[in-house]
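Novice: Could you work out the structure for the sequence below:
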Amino acid sequence: LCEHPNFEATFKPTLDKGEVEILGKATQGVAKLDKATTNFKEALDGAEIILLVVPSFGHSLFAESFAPYLHDGQLVVLMPGNAGSLEVAKLLKEKGVKKRITIAETATLPYGCRLIEPAKVMVYVNAKLNPTGVLPARNTGEVIDRLKELYPSTTPATNIIEAAINNPNPVTHPIATLLNVGRIEYSKGEFYLYREGITPSVVKVYDAVDDERRALCRKLGIKFYECPPGLPKEDCEIRMGIFFGAGSLYEAGVKMKGPSTTMDRYVTEDVPYGLVFMESLGSMIGVTTSTISSIITLFSIINGEDYRAKGRTVEKLGIAGLTIQQLNDILNEWSL
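Specialist: Model (predicted):
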């Protein structure tokens, strides 16, 4: 387990103990770590699979740090990705990395959890289905087989963009935060988004954004994941149930407190790295995303941030101006 040196202070209990206590809906007990470090060279030595489990705004920071220590045959997996695979791929090329590396990204985390104390986590729910795109997509089969050994919920996506667009967080989090902003600020932190913030009117906006995501997928010829038949209404409405199954709301959602401010990662990650990416991609391929655009604009005003300038755009990912065929060719055949 490797943390960036910038965050060593909060990682110190895990560094000192060399273990993580796990509670809840996973294998309960104390996980003894083979190594806990802030040294990327140590961490990557001998590693076959590198799981990059950080918010999207940390992808480039971590990739810059581990790039010099990559070896042939390693697999880097962003969990989740929000199209960060393309950002990491571009960065590795710019750094002159010449290794045989495969990159993949998931649509969501393999678990819903919270850090409840230093070196102690509570797992509320496990993914039943986790679409995973691979860069290059021609390697999908072999990569999925490897990841299924770690996480049986791993499911092949057409490519990394299919995984990115189907991440439910950029829908669930920003919309409910925006439409409950008065309640969040008034409560001074006593707010549970999944328990009290997803009402019928909020779900109407979810549906409008889903229409735009669905249109993106249709134009790109990739799959949009719908609520499966038989999924309870409340689990479908919060979108979590699509990948975590029945009971997601009561097993996980109602227990997760927050956000307490609009500067939470529900906004600072999901707007610039989720919604901005979809808006930018839609503009490139001719799909209107007016509801998504309105959310970006309003949060840019509320937080005093230009999320379009700050966010993950097709220009920053190095795919601006491509036709759909050209984009698919890159996604299928990419290499360093």
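Novice: contacts and neighbour counts: CA atoms only from here.
Specialist: OK.
Novice: Now do the strands in the stretch 51-200 of the chain.
Specialist: 75-78, 102-106, 111-117, 120-126, 130-135, 154-156 (DSSP state E, counting those that start in this stretch).
Novice: Turn these into a markdown table, columns for distance to N303.
Specialist: Shown next, in a markdown table, are the strands of the stretch 51-200 of the chain (distance: least, CA to CA, whole Å):
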| stretch | distance to N303 |
| --- | --- |
| strand 75-78 | 27 |
| strand 102-106 | 28 |
| strand 111-117 | 25 |
| strand 120-126 | 30 |
| strand 130-135 | 32 |
| strand 154-156 | 36 |
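Novice: I'd like those strands as JSON lines, with distance to G253 and mean neighbour count appended.
Specialist: Below are these laid out as JSON lines (distance: least, CA to CA, whole Å; neighbours: other CA atoms under 10 Å):
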{"stretch": "strand 75-78", "distance to G253": "23", "mean neighbour count": "24"}
{"stretch": "strand 102-106", "distance to G253": "20", "mean neighbour count": "28"}
{"stretch": "strand 111-117", "distance to G253": "9", "mean neighbour count": "15"}
{"stretch": "strand 120-126", "distance to G253": "9", "mean neighbour count": "19"}
{"stretch": "strand 130-135", "distance to G253": "18", "mean neighbour count": "29"}
{"stretch": "strand 154-156", "distance to G253": "22", "mean neighbour count": "23"}
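Novice: To compare with the earlier structure, here is another sequence to fold:
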Amino acid sequence: MIHGIRIILKITIIGSGNAGLSHAAMIAKQGHLVTIVKTTRLMYEDSFDVLSQTKQIEYEKDSDKGVVSIEKATRDIPDAVSQADVILILTQSIAHENLSELISPHLRSGQILLVSPGYAGSFYFSTKCKGKGVVFAEGESLPFDSRITAPGKVSICFENIRNPIGVFPSEKTEETLKRLQEIIPRFTARQNVLESAFHNPNLIVHTVGAIMSVARIEHSKGEFWMYRESFTPTIMKLVGDLDSEKKAILEYFELPTQSFAESFQFRTYDDLSADPMEALRHYAQYGSPKGPVDAQTRYITEDVPMGLCFLSSIGRKANIPTPVCDALIAIASSMHQKDYYAEGRTLGQLGIDHYSVGELKNILKKGFPPNA
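Specialist: The predicted structure is shown next:
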């Protein structure tokens, strides 16, 4: 909103699952022009068909129920991306590399592309858009916890109190945050996309919880609640050590060293003076989902290669040991009989491993140098 005048933005959402529909509904409700793009035929085809035909989303959020209209639901990536003011990438992080190939050619100057959750996935896009004048942002978690309950219908179970994002280049943070707050007012700023990547809670909680509970997951055959059962005093020592490795890297890059519990509290609780662990215990008891149901859970197949491997890669570049992180990667690789580090998100895979640490710090602030 500028001088009391609400700006109507063209928003393109990549992803038509739970996150895509909840974001589309809440953004369209504010009067913005929303286009939803489906890039695969793996899931939610019936819901996408309804969206294509009706151009409407039925939503439920606490006592608020209603129907909102969208501009269209389409598979036409070039048209949907090129006409947007803001593009939201709301898919699993394992899709970022492929999506960057499909989307980057159609990005143009003045656009903002937000990847959420990010895990540094914005670098797949930014390395392909050097000199284009596109600004990138990353969320560390989704603003809405939601589920598609019927084709074209979404239920929003929870909304974060604060939604931190990092911006690339970070010198564009103030203006980018103002624009993104036009669509999701609860956005707040981290210092850069690296800080945002490491405050994704799944990096710590999903990986330790699922890997260290795999026998219980398989034995229970679906009757398992990770957040309630897994984090015993002994396992919390492991969580603490992994979190310390993350914080050591954040400190090296001169970034705030919040613990995973503190960053969780910042997103989800009004009272920041309370014990952060109490916020987690409350979520585990009253808000956490059931599962995982098997050893192939995305808590491992996504958060190990996309999260832990990136943490390990940064540690290697900065000469900071990450023994717990590396051990978890090795255990997950053995369990699933694959080399997660070779397949995972590393500085090399992102195309930025040839830069020194000093150069990376400068790039995070100012973007890629000319002819980089």
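Novice: coming back round to it: of the strands of the stretch 51-200 of the first structure, which is nearest R213 of the first structure?
Specialist: strand 130-135 (15.5 Å; CA to CA).
Novice: Which stretch of the second structure lines up against the closest one?
Specialist: The aligned range for strand 130-135 of the first structure in the second structure is 163-168, by TM-score structural alignment.
Novice: Any idea how many residues pack against the residue mapped onto E48 of the first structure from the second structure?
Specialist: Counting by TM-score structural alignment, E48 of the first structure lines up with D85 in the second structure. If you count neighbours by other CA atoms under 10 Å, D85 of the second structure ends up with 20.
Novice: How much space separates R190 of the second structure from C129 of the second structure?
Specialist: Separation of R190 of the second structure from C129 of the second structure (CA to CA, to the nearest Å) stands at 23 Å.
Novice: Same check on V357 of the second structure?
Specialist: Counting by CA to CA - V357 of the second structure and C129 of the second structure are separated by 22 Å.
Novice: Whichever strand or helix holds G282 of the first structure vs the second structure, mean deviation?
Specialist: Using DSSP states H and E, G282 of the first structure falls within helix 276-285. Averaged over the aligned pairs, helix 276-285 of the first structure sits 0.5 Å from the second structure after superposition, using mean CA distance after the TM-score superposition for the first structure.
Novice: What range does the helix or strand just after that helix cover in the second structure?
Specialist: Note on helix 276-285 of the first structure: by DSSP H and E, the next helix or strand toward the C-terminus is helix 290-303. Helix 290-303 of the first structure lines up with residues 323-336 of the second structure when matched by TM-score structural alignment.
Novice: before we move on, back to that, and the match of E48 of the first structure, what does it touch?
Specialist: Counting by CA atoms under 8 Å, 6 or more residues apart in numbering, D85 of the second structure touches 9-12, 110-112.
Novice: Of those, which pair is most distant in space?
Specialist: Farthest pair in the contacts of D85 of the second structure, by CA to CA: T12 and G110, 14.4 Å.
Novice: Neighbour count: these two, which is higher?
Specialist: T12 (29 against 13).
Novice: one step back: quick one: the match of strand 130-135 of the first structure to chain centroid distance?
Specialist: On the basis of CA atoms, centre = their mean, to the nearest Å, stretch 163-168 of the second structure sits 10 Å off its chain's mean C-alpha point.
Novice: so how much does that stretch differ from the first structure once superposed?
Specialist: Looks like 1.5 Å for stretch 163-168 of the second structure (mean CA distance after the TM-score superposition for the first structure).
Novice: so the longest helix out of those in the second structure matches what in the first structure?
Specialist: Selection of the longest helix in the second structure by residue count, based on DSSP state H, yields helix 233-252. Helix 233-252 of the second structure corresponds to residues 200-219 in the first structure, going by TM-score structural alignment.
Novice: got a list of contacts for the matching stretch?
Specialist: For stretch 200-219 of the first structure, contacts defined as CA under 8 Å, 6+ apart pick out 162, 165-166, 171-172, 175-176, 179, 223-224, 237-238, 278, 282, 285, 287-289, 291-292.
Novice: got it, and stretch 356-364 of the second structure?
Specialist: Residues contacting stretch 356-364 of the second structure (CA under 8 Å, 6+ apart): 168-170, 192-194, 253, 317-318, 369.
Novice: List only buried entries from those residues.
Specialist: For the contacts of stretch 356-364 of the second structure, a burial check counting by 16 or more other CA atoms under 10 Å picks out 168-170, 192-194, 253.
Novice: mind listing the helices for the stretch 1-150 of the first structure?
Specialist: Using DSSP state H, counting those that start in this stretch, the helices found in the stretch 1-150 of the first structure span residues 8-17, 40-44, 59-66, 84-94, 140-148.
Novice: which of the contacts of D85 of the second structure also appear as contacts in the first structure?
Specialist: Among these, the contacts conserved in the first structure (both residues aligned by TM-score structural alignment, their matches' CA atoms under 8 Å) are 110-112.
Novice: between those, which is closest to D64 of the second structure?
Specialist: Set against D64 of the second structure, the nearest of those by CA to CA is I112 (29.5 Å).
Novice: gap between the corresponding residue of the first structure for the closest one and L92 of the first structure?
Specialist: Mapped onto the first structure by TM-score structural alignment, I112 of the second structure lines up with L75. From L75 of the first structure across to L92 of the first structure, the span is 13 Å (CA to CA).
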